[in-house]
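1. just a sequence and a predicted model for now, questions to come.
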Amino acid sequence: MAELQTAADGFLLDGEPFRIISGALHYFRVHPAHWQDRLRKARGMGLNTVDTYIPWNLHERTRGTLDLAGGLDLPRFLDLAAAEDLHVLLRPGPYICAEWEGGGLPSWLLAEPGMRLRTTDPHYLAAVDGYFGMLLPRLAPHLSTRGGPVIAVQVENEYGAYGDDRGYLEHLAELLRRQGVDVPLFTCDQPGDLARGSLPGVLATANFGSGAARNLALLRAHQQQGPLMVTEFWNGWFDRWGGVHTTRPAADAAAELDTVLSAGASVSFYMFHGGTNFGFTSGANDKHTYRATVTSYDYDAPLTEAGDPTPKYAAFREVIARHAPVPDTPLPAPSKKLTVLDVRLPQSVPLLAAAELLGHAVPGPRPLTMEELGQDFGFVLYSADLPAAGPVLLEAEGVADRAQVFVAGQPAGVLERESHHRALAFTSPAAGARLDLLVENQGRVNYGRGIHDRKGVLGQVRANGRPLPRWTSRPLDLADLAPLPFGRTDTPPVGPAFHRGVLALEEVADTYLDLTGWTKGNAWANGFHLGRYWSRGPQNRLYVPGPVLRAGDNDIVVLELHATTRAAVDLRDTPDLGPTQE
């Protein structure tokens, strides 16, 4: 591969003028069996580069242990990009935003009460130094200066929207250089944040989705020489639970793209292919009200969640062809999809009854946060005894993010962060009646000061004004469902329960799990965690990558937190991301 350099008015690649035409493609949001397909389609749209974030919270879930296996095999992804003749812009953070859980910062950082994220706090920098010290040597062979595809590396991510600790950015740039990163460095910020987020001697780039002429002028006013680069051209947007599916007309986005390219600027689409927030990885935003992001990261991008071309693919390829060479290949065809209706889930097991098989209870004088329990994703089950029979006003200092309350095993209500609910009234049937709070982490905040987002029950829980003094806190990360003792039931249980069935297939292909009639929870296919569902929408079906299925019997498990009207699910051949804004 070739080396990238910056000149007064653009990029040079091995000394020749070069324009970066890139698109974001997050390997961690795509099943690894699909990486090559998505990269090949990027090349087919006319891209010469792809960019990817690196999620620290997946690669170092346990401090001091680096994971580059399976779907986290970034070196393999980089090799595949090179094989498709694509360069790579690497965006290692450590903070990435990305509508990703915690902006990619590992939850164990928050186990330390005084931790100051994204600053020169020595404790935070020690963690970053340790992580980069493990990660970057593994990626060094993939730098373009050593024959690999990585032509540039980003320093932090939109830091100007968060802080003004110049020493922090300088530390990161020096750390990258010290770890052998000898390709160009760059920062990215929204145009109004360029002064706070940029570094002398490091290329500044801009992020925006519209107003290209105005925003490129702001970038040029800030940085009078060097390439013009739009690191995030927002061609779509993400969705939140309880909202609508956000779309942007292809013609509108294509016209803005043409303005960018006509100005001689380089560009990277955010997103080229969004993919999926599998498992518990979707993030959240909190601008005075907490809003959790949905499982799909379709993003109304040129490729759908299943990798099929949208009208934007053709529209963008047409615009790119006016400014740069585009491969003479036909538009990719949609992949085959499966439809299988009425897949029965006849076996079940109540969660509260099986909780002791899924996590060990930790006693204490108060509920412990997820971070204190050493837990990143999932649920915590908190239990205590009520002191007396009769009316109870239960008050929690904080719940992050949603607590289902049970008294003597019966549902008593929900405390929900999004609705600012912290109190609940009910009747205790007897002294010593068991109180359970099943608390779900719906996604750590990924943007702004809210990233200091600890999960679980925060602070004391009071009954009629008095703190309950003795608690057990049981982490349920649901990484392994094998211990669950499923049994056949005639009527699906009400309340949190796992439901299981077997799907027999003669062939495999992508499909969408339709959970019509179900309320809220999570779903798995052959142990692969597909993500969250919620009847409030907008998303109504979960994407199931074909590679997680197999010819023969397939294990389908659904954790329903409330109740279902049918003990069955459907597989559909089309997505349903919900209604769009009129």
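-> In hand now; what should we look at? Numbers count the residues shown, from 1 in each chain.
2. when you work out contacts or count neighbours from here on, use the C-alpha atoms and nothing else.
-> Fine.
3. list the contacts of Cys39.
-> Small correction: residue 39 is Leu, not Cys. By C-alpha atoms under 8 Å, 6 or more residues apart in numbering, Leu39 lies in contact with 80-81, 84.
4. with secondary structure added, can I get the residues you listed in a markdown table?
-> Below are the contacts of Leu39 laid out as a markdown table (DSSP: H, G, I helix; E, B strand; the rest coil):
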| residue | secondary structure |
| --- | --- |
| Leu80 | helix |
| Ala81 | helix |
| Glu84 | coil |
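5. comparison target below:
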Amino acid sequence: MKAHPILALAFGLAALQPLASLAQAPAAAKHRFEIGETELLLDGKRMQIRCGELHFARVPKEYWRHRLQLCKAMGLNTVCAYLFWNLHEFEKGKYNWEGQADAAEFCRLAQEEGLWVILRPGPYACAEWDGGGLPWWLLKKPDIALRSQDPDFMAASKAWLAEVGRVLGPLQVTKGGPILMAQVENEYGFYGKDAEYMGRMRQATIDAGFDIPLFACNPTGSLWNGKRDDLFNVVNFGSDPATGFKKLREVQPKGPLMCGEFYPGWFDTWGAPHHLGKTETYLADLDYMLNAGASFSIYMAHGGTSFGLWAGADRPFKPDTSSYDYDAPISEAGWIGDKFERTRQLMSRYLLPGEKLSDPPAPKPVIEIPAFQLTETAAVLANLPEAIKDSAPRHMEAYDQGHGCTVYRTTLPVGPAAKLQLDQVHDFAWVYLDGKEVGVMDRRSRRFHVNLPERKEEARLDILVEAMGHVNFGVEIHDRKGIHGKVQLVEAAKTSELKGAWEIFPLKLDAPLLAGLKWKPADKDESGPRFWRGGFTLAKAEDTFLDMRSWGKGVIWVNGHCLARHWNIGPTQTAYMPGAWLKEGKNEVIVLDLTGPTEATMAGLSKPILDELRPELDFARKGTKKSTLELGDHVADLSASFSAGADAQDVKFATPLEGSQFVLEALSAHDGKPYAAIAELDLLDPAGNSISHASWTIAYVDSEELVGEDGSASNAINGQTADFWHSEWKTVQPGYPHRLVIDLGAKTAIGGFRYTPRAGNNPGRIKDYRVHVGSGFVKEAK
């Protein structure tokens, strides 16, 4: 077997030189990894990469070895090391590679456990991580264009990759380490088409000292975008590997086949059903790849937890839960069960010469903690830091803040009842007059106003804004938090902008803020956003799951560790508490609750609660079914049929249409069944470019499955083709027509759209359809 000559020439790297040159290689180069003509080669021998994604940032460092041993026992020979740039450079120029951020130690442990490593250094990662791993401080520049050749973005990215090379370069396989390959960018084809940008990122990785094969990954429908022949291309999919590899062959006719991300489950967002993968389908697809000799990475082999404030947000804005269980073969807490055992059995049939399966390590012990009280409070509005003066509110990043909450304060004059109107707020805002709550604003439904009562005296206006995760996917990653645009007072006779005297109080929810809180005994009659403090005593520190069902919405800290976000709407109702972060004796718990608990109590459970939705507790959201669709005598702007099959289909209008609402009427399915499904619906501008989803909402849908699976209508516009909108099927099966309406937030010129069917041989592929573009089709329920 030999290295593929075209790929070797394209890489131009020392790791791909002819085998004869090994005699001149440095003595430290213990192994040689190559992209062969038909196979991957390790020291000249066939290697099938059986990889699993395992994010060290989502696993307590104390448990890294345990989780790596589980991966090895499952039959994996490789793990992915995803780097989240913002974890390592939270403040510009200040790098952190210690403790939970010690990527080199993770790689060394993997090598000790007999696992190779695939490095994914970014700069962009996605991974349902805050901002996709991009540091918040990039957004301090008002006009920065992320993931582009913008000079400021390129300079920061090059500096980051150089730092990665300094820390992890010595751990490449060419130097005796475990790192076989490194990825350039991540799924760039979904975001853009600039092959020169990808080339500059490739060169920056080489300049950082990487002499191993470099690769690019993309979903099946984006493989051509930004494609380069000097990068090894791999494809990402959640099912139907035959189609995925067929698409890969169209862009890369020769070379080994590899799936860069293969999804056994999916992630959860607040307010949507918990995701469970279909184990039978997952195993059949995995068997197909193993039998075909293809390499792959299971995303996720072990999901873990997005601790602290690191969980991101799906687009247009669907914040992710802190639990990243993913229904992976290894659970959030490192437990194994049927999916693990069946994966292990399957892998055992495809081991390479000399390989053998190890036994899985014992699970970490779990304890229950009796209910305990949180008996002290510190009111948020009574514990504000020093104010920043400004003439008008700006987004958080402008005040050197990337996470947490911000209080915007001004004084309102005497006046009649009025409406407080903001252009936008990211993400939630509670409005107070003289300390009394008068309303809530919610980015999910684009509700950016509240009604104010009559004011017979001047009143203090406080707007408490909570930032959840920065959007981590699509052009919406330009997600600045806080108040955007004007703050206006709308009265019967006039509208005035509130300008001149604002005080801004950044609440970064960090250690200095917690240390400065002024605590007092809890008063059950007190209301408003508060920090709560209490604790419990342990004879032995082991894993547990904190029961948060009696709490509202906010953040949890235990023994100084920022543990997770909590929100009573679910589906996650517990917080995974690693025993490694507890201690024998007294343990301190602090909870920020922005809406208030029903009881200030907590307990430690022996099992997590990941699938309990409580939509009745959602303080501001309007469901997509409560509105009415009134097309009246509007004549469809287009009547046509989609082709059969799984390929994305672009539809171009004869002339551009303009409107603020886009209506897709699905009239029939190719298989004749009553179901409709859409993996992704993208609108295109007159030039054929994707229109930003940042201001979009689902204004109406006639049917969405929320019992048997997450078939939420919002899945059709979130940029992820592995999930989908699906009409109801579990308890009722309403027939065609099915209607989905997107509200764009403003009148927009639309040149066409892209319809991506659900992947695999599954029901719901739409055949005949009609499109309406206009305004006012959907009426909100009173």
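-> Nice, I can see it. All values derive from a computational prediction rather than experimental measurement.
6. got a TM-score for the pair?
-> Taking TM-score structural alignment, normalised by the length of structure 1 as the basis, the two superposed chains have a TM-score of 0.97; 577 aligned residues with a C-alpha RMSD of 1.4 Å.
7. returning to what we had before: buried among the contacts of Leu39 of structure 1? Make that a PyMOL selection.
-> Remark: buried members of the contacts of Leu39 of structure 1, expressed as a PyMOL selection using 16 or more other C-alpha atoms under 10 Å:
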select buried, resi 80+81+84
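8. just give me the closest of the contacts of Leu39 of structure 1 to Arg488 of structure 1.
-> Leu80 (45.4 Å; C-alpha to C-alpha).
9. now do the contacts for the equivalent of Arg108 of structure 2 over in structure 1.
-> By TM-score structural alignment, Arg108 of structure 2 lines up with Asp79 in structure 1. For Asp79 of structure 1, the contacting residues are 142, 148-149, by C-alpha under 8 Å, 6+ apart.
10. how about the helices in structure 1?
-> 35-45, 56-59, 74-83, 122-139, 166-178, 194-197, 212-222, 250-262, 311-321, 351-354 (DSSP state H).
11. distance of the residue positioned nearest the centre of structure 1 from Tyr297 of structure 1?
-> In structure 1, the centroid-proximal residue (C-alpha atoms, centre = their mean) is Trp100; its distance is 3.0 Å. Distance, Trp100 of structure 1 to Tyr297 of structure 1, by C-alpha to C-alpha, to the nearest Å: 10 Å.
12. what do these two both touch?
-> In contact with both Trp100 of structure 1 and Tyr297: Asn277, using C-alpha under 8 Å, 6+ apart.
13. list the contacts of the residue located most distally from the centre of structure 2.
-> Computed with C-alpha atoms, centre = their mean, the residue of structure 2 farthest from its C-alpha average is Lys456, at 46.5 Å. Counting by C-alpha under 8 Å, 6+ apart, Lys456 of structure 2 makes contact with 414-415.
14. for the residue in structure 1 that Leu180 of structure 2 lines up against, what are its contacts?
-> Matched by TM-score structural alignment, Leu180 of structure 2 corresponds to Ile151 in structure 1. Applying C-alpha under 8 Å, 6+ apart, we find Ile151 of structure 1 in contact with 2-4, 87-89, 143-144, 183-184.
15. Val475 of structure 2 contacts Phe190, doesn't it?
-> No - counting by C-alpha atoms under 8 Å, Val475 of structure 2 sits too far from Phe190 to count as a contact (9.7 Å).
16. tell me, what's touching the two both at once?
-> Joint contacts of Val475 of structure 2 and Phe190 (C-alpha under 8 Å, 6+ apart) do not exist.
17. which residue comes closest to the equivalent of Pro121 of structure 2 over in structure 1 once chain neighbours are left out?
-> Using TM-score structural alignment as the criterion, Pro121 of structure 2 maps onto Pro92 of structure 1. The shortest distance from Pro92 of structure 1 to any non-neighbouring residue, by C-alpha to C-alpha, 6 or more residues apart in numbering, is to Ile54 (4.8 Å).
18. so what's the residue count around that neighbour?
-> Using other C-alpha atoms under 10 Å, Ile54 of structure 1 has 20 neighbouring residues.
19. aligned partner of it in structure 2?
-> So Ile54 of structure 1 corresponds to Leu83, using TM-score structural alignment.
20. ditto for Gly10 of structure 1
-> Using TM-score structural alignment, Gly10 of structure 1 pairs with Glu39 in structure 2.
21. return the residues in contact with the closest residue to its match other than its chain neighbours.
-> Spatial nearest neighbour of Glu39 of structure 2, chain neighbours left out: Pro256 (4.7 Å); criterion: C-alpha to C-alpha, 6+ apart. Residues in contact with Pro256 of structure 2 (C-alpha under 8 Å, 6+ apart) are 35-40, 294-295.
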